[in-house]
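Q: all I have is the shape, not the residue letters:
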């Protein structure tokens, strides 16, 4: 087993993660090409990769991490069964497998790079769906949409947002993928958890009405709860997992590095007002409010300097024309605005 064990010892966590993604079918085309080149460079690499693929095939069918000896025995059994069912390859082209190497691979599949291969891929899958067909719902700037999912869950999609729903949604765990902002009114089912994936964060329904905001330009993902409970956790593989359970009136902000800040006694209705056609700001920095105004009214809203961008804005708007809203903001903050076509600039 010396050669196999030495080879496994040479694989660090980063390489182990690449192999894990490859055997689970989650590599990018570029990364997959790199793994194939790595395997082609050395017969021992190719043997190890094939053994890992065997082990991953077993791991997909089990809910628990099994012990290496049992895994090894099952790999051997399946390999022999497959060879019995197929015609033998010509001797010159058939690779010989070292039982030591394959046994090491079975162990490596559990501990490669110091991290369980199944855990690596599971964490990665929290942020990237499998290569399955998706139904996609999108809104443009100045547009909202209401979506009812097959299980009865209701979604209000805010402006400039995208929701992806796997074609097999509801057959097991109910997973959706959000970019932008949405309110979810979930039909709770303990057997089929409902999870929203957004920018490396997962919000799981525990019987709720809640909102998630994760625009690409945002520095944090926001989850707010109106009813029931929501569990919020980071999901990216390069961060330690952090999980918080939110109750009604609580809000979590998850930063880009995975830090979580929980606010209590917030008015969830303000954060979910977009579902009723209202735009609400509560001590929102003008720079952040400008981005949301642009999405709502399909204009380019700019702030002339950083000091202005930090001014807190508290306001609530309904169906007012954008000209009236701009005037009200300028008046309340003691500033002015200029408009040229679709470009609005706030100045002192």
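A: Thanks, I have the structure now. Computed from a predicted structure; not experimentally measured.

Q: use CA for all of it now, contacts and neighbours both
A: Will do.

Q: any idea how far the host helix or strand of residue 307 is from the chain center?
A: For residue 307, the host element (DSSP states H and E) is helix 306-309. Put simply, helix 306-309 sits 32 Å off its chain's centre (CA atoms, centre = their mean, to the nearest Å).

Q: which other residues reach it?
A: 285-288, 303, 346-348 (CA atoms under 8 Å, 6 or more residues apart in numbering).

Q: again, only using 10 Å
A: Helix 306-309 is contacted by residues 284-290, 302-303, 333, 335, 346-348 when judged by CA atoms under 10 Å, 6 or more residues apart in numbering.

Q: would you list those in a markdown table and tack on secondary structure, distance to residue 74 and neighbour count?
A: Shown next, in a markdown table, are the contacts of helix 306-309 (DSSP: H, G, I helix; E, B strand; the rest coil; distance: CA to CA, whole Å; neighbours: other CA atoms under 10 Å):
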| residue | secondary structure | distance to residue 74 | neighbour count |
| --- | --- | --- | --- |
| 284 | strand | 58 | 17 |
| 285 | strand | 59 | 17 |
| 286 | helix | 61 | 25 |
| 287 | helix | 59 | 23 |
| 288 | helix | 56 | 18 |
| 289 | helix | 58 | 21 |
| 290 | helix | 59 | 21 |
| 302 | strand | 62 | 19 |
| 303 | strand | 64 | 20 |
| 333 | helix | 70 | 15 |
| 335 | coil | 72 | 13 |
| 346 | strand | 68 | 22 |
| 347 | strand | 70 | 16 |
| 348 | coil | 73 | 13 |
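
Q: tell me which of these is nearest to residue 226?
A: Using CA to CA, residue 284 is the member of the contacts of helix 306-309 that sits closest to residue 226, with 20.0 Å.

Q: could you give the number of residues near residue 340?
A: By the criterion of other CA atoms under 10 Å, residue 340 has 8 neighbours.

Q: SS state for residue 151?
A: coil (DSSP: H, G, I helix; E, B strand; the rest coil).

Q: alongside the first one, take a look at this:
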């Protein structure tokens, strides 16, 4: 009986396959089907709360059901069928579905369309968001953001490096999540470099609040506030945090197409050049990797950069396709 009840409920809700519909109609055409409908209607009715139980035009709905099910008019007036229960069964199933959909739409906000943009090595991109904020995405980086922001927040996810120029909106804070570090601002400009375990936030203008969600100690819930010219470096691997002032000219030159190195080890320079020019470095020996170099290059070719560096640091190089081989001299 329980299986038949489930089938009838499914049929009345309009969720049956063609075979299930035929089986349901066969059950409903048999003598004694009225008691089954009674049970189904009672079950549906009991599942509803008082607020969801509607007023029903049972007689009108019953005649409609009679027509739908093909019941003949010769049925005895003294029949023990309860017309209002049939009507209630149909009506309540429809209304249950309506209430469910309505509640889902109220309790579950619509999921906004997500935009994902990735920049391969050797390329950069400028992105304008729906609120007018601007993002300059560096090589080898990726961001995701809603196509249209909600009325209460603006949230971006970053992998790699990007510069953010945020339009001020007091009702919608602008947050960037990178390596578990959340940087929040109303209207400001800042740079985030989140490559590997280190996340570095450098503030150019305005003010930001930074929360490190990687720090899960119960007694630790510290926020960091930066002023222009200040930076915060969070090492999620070593679990260290360092706040300091930075040189805005050198820190933010990348977005202007300028390569800038200041006492930078050759090994670190090679990693940056790999992203900048979409090449791969290979060192014939490990000696000389910690040699440091200072230089500035604006829209320069890879050969020009390596020519200057090789003379200063004493190495030779060969370029074959996208592979650069460095031979350090004693």
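A: Thanks, I have it. What you see is a predicted model, and the numbers here were worked out from it, not measured in a lab.

Q: please state their TM-score.
A: Laid over one another, the chains give 0.61 as their TM-score (TM-score structural alignment, normalised by the length of structure 2), with 224 aligned residues with a CA RMSD of 2.6 Å.

Q: which stretch of structure 1 lines up against the helix or strand hosting residue 85 of structure 2?
A: According to DSSP H and E, residue 85 of structure 2 maps onto helix 83-107. Per TM-score structural alignment, helix 83-107 of structure 2 has no counterpart in structure 1.

Q: name the surrounding residues that touch that helix.
A: 8-14, 34, 37-45, 47-48, 52-66, 108, 110.

Q: among those residues, which ones are buried?
A: 8-13, 34, 37-41, 44-45, 58, 61-62, 65 (16 or more other CA atoms under 10 Å).

Q: what ranges does the stretch 201-330 of structure 2 have for its strands?
A: With strands called from DSSP state E, counting those that start in this stretch, the stretch 201-330 of structure 2 shows them at 208-212, 223-226, 230-235, 240-245, 258-265, 280-283, 292-298, 315-320, 323-328.

Q: gap between the fourth one and the chain center?
A: This means strand 240-245 of structure 2. 29 Å.

Q: one more: stretch 84-103 of structure 2?
A: Mean-position distance between stretch 84-103 of structure 2 and its chain equals 36 Å (CA atoms, centre = their mean).

Q: same question, stretch 149-164 of structure 1
A: Using CA atoms, centre = their mean, the offset of stretch 149-164 of structure 1 from its chain centre is 16 Å.

Q: and that stretch, what's buried?
A: Under 16+ other CA under 10 Å, the buried positions of stretch 149-164 of structure 1 are 154-164.

Q: do the same with stretch 83-101 of structure 2
A: Result for stretch 83-101 of structure 2 [16+ other CA under 10 Å]: buried residues 83-93, 95-96.

Q: pipe the residues you listed into JSON lines and attach distance to residue 302 of structure 2 per row.
A: Output for those, formatted as JSON lines (distance: CA to CA, whole Å):
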{"residue": "83", "distance to residue 302 of structure 2": "85"}
{"residue": "84", "distance to residue 302 of structure 2": "84"}
{"residue": "85", "distance to residue 302 of structure 2": "82"}
{"residue": "86", "distance to residue 302 of structure 2": "81"}
{"residue": "87", "distance to residue 302 of structure 2": "79"}
{"residue": "88", "distance to residue 302 of structure 2": "78"}
{"residue": "89", "distance to residue 302 of structure 2": "76"}
{"residue": "90", "distance to residue 302 of structure 2": "74"}
{"residue": "91", "distance to residue 302 of structure 2": "74"}
{"residue": "92", "distance to residue 302 of structure 2": "73"}
{"residue": "93", "distance to residue 302 of structure 2": "70"}
{"residue": "95", "distance to residue 302 of structure 2": "69"}
{"residue": "96", "distance to residue 302 of structure 2": "67"}
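
Q: which two in the residues you listed are spaced the farthest apart?
A: 83 and 96 (19.6 Å).

Q: which residues touch residue 276 of structure 1?
A: 144, 156, 269, 318.

Q: show me what the first one aligns to in structure 2.
A: Translated: residue 144 of structure 1. Residue 144 of structure 1 maps onto residue 124 in structure 2, by TM-score structural alignment.

Q: what's the answer for the last one, then?
A: For residue 318 of structure 1, the aligned position in structure 2 is residue 298, judged by TM-score structural alignment.

Q: what do you get for the third one?
A: Across the two structures, residue 269 of structure 1 finds its equivalent in residue 249 of structure 2, going by TM-score structural alignment.

Q: how much space between its match and residue 259 of structure 2?
A: 11 Å (CA to CA, to the nearest Å).

Q: likewise residue 232 of structure 2?
A: 22 Å.

Q: again with residue 128 of structure 2
A: Noted for residue 128 of structure 2: a distance of 24 Å to residue 259 of structure 2, by CA to CA.

Q: can I get the strands of the stretch 201-330 of structure 2 in TSV with distance to residue 23 of structure 2?
A: As requested, those are exported to TSV (distance: least, CA to CA, whole Å):
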stretch	distance to residue 23 of structure 2
strand 208-212	60
strand 223-226	64
strand 230-235	65
strand 240-245	68
strand 258-265	74
strand 280-283	67
strand 292-298	77
strand 315-320	73
strand 323-328	70
